[in-house]
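> need coordinates for the below:
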Amino acid sequence: MAELESVKAAVARAEEQLTDASATVRSRDRSVEVTVGPQGELAGLTFLDGKYRSMNAPQLAASVMEAVGRGRAQMARQVMDLFDPLTRPSTTVPELRGVDIDWERIYGSDLLDEAGAGRTRRPGDRLRDEIHEDADDAHGERGRS
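Below is the predicted model:
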């Protein structure tokens, strides 16, 4: 029971930390800075050094979208890191296997790929990796003929 109370307290702490969490990222061309909240929402947008004045609309839009995507990926990584200890099995109570969080359902596979390879792996991930490797091998062999 004490272990369960400890998990509940850890969840409450994590949720509290997320209320003030954000990620601030600049576009690669350094023309845009965005701040993204814990749910991936755009919380701030700044155009830097007047660079936007010399950009056409598609260039500026691309810079904004790139920065927002990177910010969302960074925020997703922070959230996953924060909740990672809760996904692990208890060392003292074998019945508590940890919370199973479907990050792909929450964030989508594209965002998870951006968030980095250090994400928590699930049992089916190895099979998906092997399928992707087989697909890559098939493409590579076609190019050699």
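> could you use CA atoms for every contact and neighbour count after this?
Noted.
> which element is R97 on?
Element membership for R97, per DSSP states H and E: none, as it lies in no helix or strand.
> count residues in the vicinity of it, would you?
Counted with other Cα atoms under 10 Å, the neighbours of R97 add up to 13.
> I'd like the structure of this one too, to check against the first:
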Amino acid sequence: MTESIEKRFADARKELEKAEAAVAKAEAELRASTVVLRSRDRAVEVTVGPQGELAGLRFLDDRYRTMHASQLAASVLEAAGEARAQMSRRVMETFQPLLAGSPAVPEIAGTQIDWENIFGGIDLRPEAKASGGDRLRDEINEGEED
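Next up is the predicted model:
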């Protein structure tokens, strides 16, 4: 015996409300999250916010005083790029369970995520990080040679 249309509609509405609540909770948690990361050379520490924005920058142990400008810039870019990549992974892992459809109501597709809203228009994909950050680092290093 098949379920009534009203029952299926009520079930679908409940599933939709659960999904909306889960998305709102995930967005609220991510809005308050940051990633703090030190560069490999331990010269700088960056804090990146949930949309990949640089929210803090600290120079550690006065190492920056003995570094060339291009070295310091490369340390900042390296730390910021890795922190952004970590934040991107955190965001993707947070929303991944919401992307699948509901087994209880197969007619409801997975939640559509507004990545533009979450990332604020910043492209945090690993391939964007690699090309953009390396290109800027190359320009900084080329400037030192002149």
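> now what about the TM-score between them?
The TM-score (TM-score structural alignment, normalised by the length of structure 1) is 0.71; 113 aligned residues with a Cα RMSD of 2.2 Å.
> in structure 2, what residue corresponds to V36 of structure 1?
Mapped onto structure 2 by TM-score structural alignment, V36 of structure 1 lines up with V48.
> so what's that match up against?
Contacts for V48 of structure 2 (Cα atoms under 8 Å, 6 or more residues apart in numbering) come out as 34-36, 54-56, 80, 83-84, 87.
> work out which residue lies at the spatial centre of structure 1.
Closest residue to the average C-alpha location of structure 1: A76 at 2.9 Å, with Cα atoms, centre = their mean.
> surely it is in a strand?
No. Assessed with DSSP: H, G, I helix; E, B strand; the rest coil, A76 of structure 1 is helix; it does not lie in a strand.
> how close does it get to A12 of structure 1?
Distance, A76 of structure 1 to A12 of structure 1, using Cα to Cα, to the nearest Å: 18 Å.
> please, where are all the helices along structure 2?
Taking DSSP state H, the helices of structure 2 run over residues 5-31, 69-99, 115-119, 126-145.
> export the ones you listed to CSV and tack on distance to E107 of structure 2?
Output for the helices of structure 2, formatted as CSV (distance: least, Cα to Cα, whole Å):
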stretch, distance to E107 of structure 2
helix 5-31, 8
helix 69-99, 14
helix 115-119, 23
helix 126-145, 33
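> kindly compare burial across the ones you listed and name the winner.
Of all the helices of structure 2, helix 69-99 carries the top mean neighbour count, a mean of 19, counting by mean count of other Cα atoms under 10 Å.
> can you check which part of structure 1 it sits on?
Going by TM-score structural alignment: helix 69-99 of structure 2 matches residues 57-87.
> how far apart are the matching stretch and its match in structure 2?
With mean Cα distance after the TM-score superposition for structure 1, stretch 57-87 of structure 1 departs from structure 2 by a mean of 0.6 Å once superposed.
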